[in-house]
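**Student:** Sequence and predicted structure below; questions after.
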Amino acid sequence: MRGQLQLSRVQAARTAAQFRPRQTFRLSQQVRHASTELKQEVARNEKVGDVRSGFTRIKNLLLGTSIVAVLGFGYLYVTDTRATFHQWLVPRVLRTLFADAEEAHKISNKTLKALYSVGLHPRERGNPDVNGDLKVDVFGHLLDNPIGTSAGLDKNADIPDVVLGFGAGIVEVGGITPHPQEGNPKPRVWRIPSQNALINRYGLNSEGADAVATRLRQRLREFAYALGLGLDPVAEKSVLDGHAGVPPGSQMPGRLLAVQIAKMKETPDNDIDAIAQDYVYCVNQLAKYADILVVNVSSPNTPGLRNLQQAAPLTKILTAVVDAANAADRKTKPAVMVKVSPDEDSEEQVSGICGAVWASGVDGIIVGNTTKKRPDALPTGYLLPQDEQSIMLETGGYSGPQLFERTVALVKKYRTALDKGPNETKPEPKKIESAPKQAEKSEFQLETEAMKEKIRSQLYAPSDKSQTAAPNSLDAETKSSIENSEKVIFATGGITNGKQALEVLNAGASVAMVYTAMVYGGAGTITRIKQEMRDEIRGVDVERLPATDARK
């Protein structure tokens, strides 16, 4: 029994020995098979990973490109004055957020200044003036267009380059007084939204001529440095003398910078010598940095200022200003204009102002300012809301679309009076002792006379084309007055669209200026008005467009 058991164990051991290599072989095969499958799985996963990685890269590329495109488009959009964002949204947001119109104005200017410092300010893109269809000759400068911005938008010359970037041919900063003054107590500006109008009694609040001159000088130095001329006085003088190839005020081709000056509120109204000294002080500080000096004798918010529009005191003041301007330390002297009130409009008053302009040697008149009167609402018969009726009772100057018809009538009246030439007997005003002697004819005038005559001969040469005046072209009477005139008129007051701009140009103005329209229409107002002008005159003979007149 025991022997059989041992035999069975031996046989079992032999059997196990026989099958062990086969089992090991099979296990090895299974391992190799599993390894192969693992490698294949890894390979498949790598391929899937590569595919997914490729898709991820493509997705990231598309996402990155989209972000860049959106940011790029967004940048171009928000910095383009043609954008609805500027012409519709921003003005309404400001009116909603800031009930005080002055505060809204201040915040707007600070924002624009900050945006300009990082290159994100709104500007006119696409160079719509490149075709030259709205060019106009003013004081020997060929401007890109006949649209200007009135003083008040940039009182202390904080953002002249920003406003120039809006596309206007002329930008006026100020008004600037000899020394700092606060102006009238706040609140001093009110909106009349239903009329797109304003009432203000700022009272010529200003940082003073010294502060503004410092700011404009720094701007000039930075411009000279950017041109590689350096920062020394020689570089400044080079730009001032026109060697940079651009007007020294605007520092841009086809544009001019006007600087408005005014007297101190505290200067006695009956001391004409002291008043003249106020203006001369401003000229001495600011003339170098201006292409045009504007003498404000028409603000309704400075007591006694409008009395200076009488012929005798006005002649004396303007003569002093012209003499001081001609003594400015630069090769080409700034032109001088006087800004008159829309309320002094009798024949005697207009004749007296024009006589003072001729007698003093002033180069032109800005016709219009805010009015003390309260025009009827538009449309005719419209009843103002109760809150706006209350605002209409506020003391101050009114501005808005309701002034337009009055502006056109005044432009025609001044154009006619100026075209009659100087009075037969010129008053001889007593010149203040500090004013330098007026030059008989400035070097600037001599240099530009030939060019003006050439432009006139080209613009008004006989044409084979029909001479029938189109609705928006210059009529024969206006064209004749332009040929014979020597004094320039800028029109301001109620101009809100391109058709109205053309109308004041046809009435005898060289430039149409806006202010309140920009408060309600935003940074895109200038671009819009110019496009509306083009739409109005489309198809009209280019030689007879209002924008191509050749006034001095």
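**Tutor:** Structure's in. What do you need?

**Student:** C-alpha only now, for contacts and for neighbours.
**Tutor:** Will do.

**Student:** Would you tell me which helix is longest in the protein?
**Tutor:** When the chain is parsed with DSSP state H, its longest helix is helix 2-78.

**Student:** Structure two is appended below for comparative analysis:
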Amino acid sequence: MDQDHLNNAARKTWKFGRLRSLFIVTAGATAVVAGLTAYKKQEQMFRTFVMPVVRLLPAETSHHLAVLACKYRMCPVSQYQDDINLHTPFFGRLLSNPIGIAAGFDKNAEAVSGLRDLGFGFIEVGTVTPVAQEGNPKPRVFRLSNDRAIINRYGFNSEGHQAVLQRLRLLRSREDFNGVVGVNLGRNKSTMSPIADYVQGVRVFGPVADYLVINVSSPNTKGLRDMQNKDKLAELLEQVNNARSGLDTNKKVPIFLKLSPDLSLDDMKDIVWVIKRKQSPVDGLIVSNTTVSRKNVESNELASQEGGLSGPPLKARSTEMIAQMYELTGGKIPIIGVGGVASGYDAYEKIEAGASYVQVYTALVYEGPNLVADIKAELSSLITQLGHTSVQDVVGTNSKFYLPKK
């Protein structure tokens, strides 16, 4: 090999080294700048850059990425300080605010700490089934972007009781975590004994949950909504209460019943009859799950997809149903209101209709993590502007306004 060839080879090696160094320095500088930007202008970054990119991905892929971001605590930590008028009692606990994340986002309790970072007052995980199952075939999640809505037919995809239990036990063992966490319970698709699945859920998660949810209202598991039938529901809740009474610890863990927005008034009256029975009470209601109705989205090309619709098209119906259940129960059973909440004003409507607490999910998909602080700030301002001093002061104050017009 001649000298010129060696010199050329050396020059190429040197140039490659310089380019490599330049790349490393540039990448490092970019990371630093991005880090500073993220630290100083988290809201602008997420709304301007991150969320538009995320919405280009398939809906279920975006969901998984969002869970991972919360799991590894990569989302911005909320800097919003909850005003005292947002502080809300919850079965012997005090929530910093009444805004929670609805079940369906963190199905397997992977992202609880990250969700807490976003400023949620309480977190609901699940739906969890006794045995791991895949759920329905993909694709099973669809964005109706023009309506800011989602149709999903996940079908209780779950890692099962034991995987979720281990994560919650680890979470409870940490000295730095004192958040309120509920567990949403479901049944396996192929179960031979649906009631036994819920009973098992109570026994497994009763000791580690701040509340439990009996979910018999998802439209995506065949036959599930039939369990809202008066006789079946009475039997289910009676056995659920017996299982709670048999717990070694946390015997008074609150039990919520999650309802479908597609119930008729007669159905709701039957449910109220059941939950007022001494043998089958519940401590609270969640109103409501997703809807099979396509009212308000008929012209959307995705409206024909099977599954439950969530987001703004559900908002009016869920608020109406909150008012109905508040009136039917005489305001004596706490309600978690969910369905189409995308602002503090939406949350306020749910509360004055009769909800003591409010959950968010779909709007988070479109607005990003800063939505939580925005909702709380607006809600706090409305409470003060309208002459109240706390969330409790507002609950049910205008329930009759939201009742169906005769």
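**Tutor:** That came in fine, so what should we check first? Because the structure is predicted, anything quoted here is derived from the model rather than measured.

**Student:** re earlier: after the longest helix of structure 1 comes which helix or strand?
**Tutor:** Of the helices and strands lying after helix 2-78 of structure 1 in sequence (DSSP states H and E), the nearest is helix 84.

**Student:** Which is the succeeding secondary structure element to that following helix?
**Tutor:** Following helix 84 of structure 1 in sequence order, the next helix or strand is helix 90-97 (DSSP H and E).

**Student:** got the contact list for that next one?
**Tutor:** 101, 104, 519-522 (C-alpha atoms under 8 Å, 6 or more residues apart in numbering).

**Student:** Please give me every residue in contact with the aligned residue in structure 1 for residue 215 of structure 2.
**Tutor:** Using TM-score structural alignment, the partner of residue 215 of structure 2 in structure 1 is residue 296. Applying C-alpha under 8 Å, 6+ apart, we find residue 296 of structure 1 in contact with 175, 260-262, 338-340.

**Student:** which one of those residues is nearest residue 359 of structure 1?
**Tutor:** Proximity of the contacts of residue 296 of structure 1 to residue 359 of structure 1 (C-alpha to C-alpha) peaks at residue 338, which lies at 13.1 Å.

**Student:** and that closest one, which of the three is it?
**Tutor:** strand (DSSP: H, G, I helix; E, B strand; the rest coil).

**Student:** Hmm, it is touching residue 294, no?
**Tutor:** Yes: counting by C-alpha atoms under 8 Å, residue 294 is a contact partner of residue 338 of structure 1 at 5.5 Å.

**Student:** If you count surrounding residues, which of those two has more?
**Tutor:** Between residue 338 of structure 1 and residue 294, counted using other C-alpha atoms under 10 Å, residue 294 has the larger neighbour count: 28 against 25.

**Student:** and the gap between the more buried one and residue 336 of structure 1?
**Tutor:** Distance of residue 294 of structure 1 to residue 336 of structure 1, computed by C-alpha to C-alpha, to the nearest Å: 6 Å.

**Student:** and what of residue 451 of structure 1?
**Tutor:** 20 Å.

**Student:** Now do the helices in the stretch 201-350 of structure 1.
**Tutor:** 209-226, 233-240, 272-286, 311-326, 347-360 (DSSP state H, counting those that start in this stretch).
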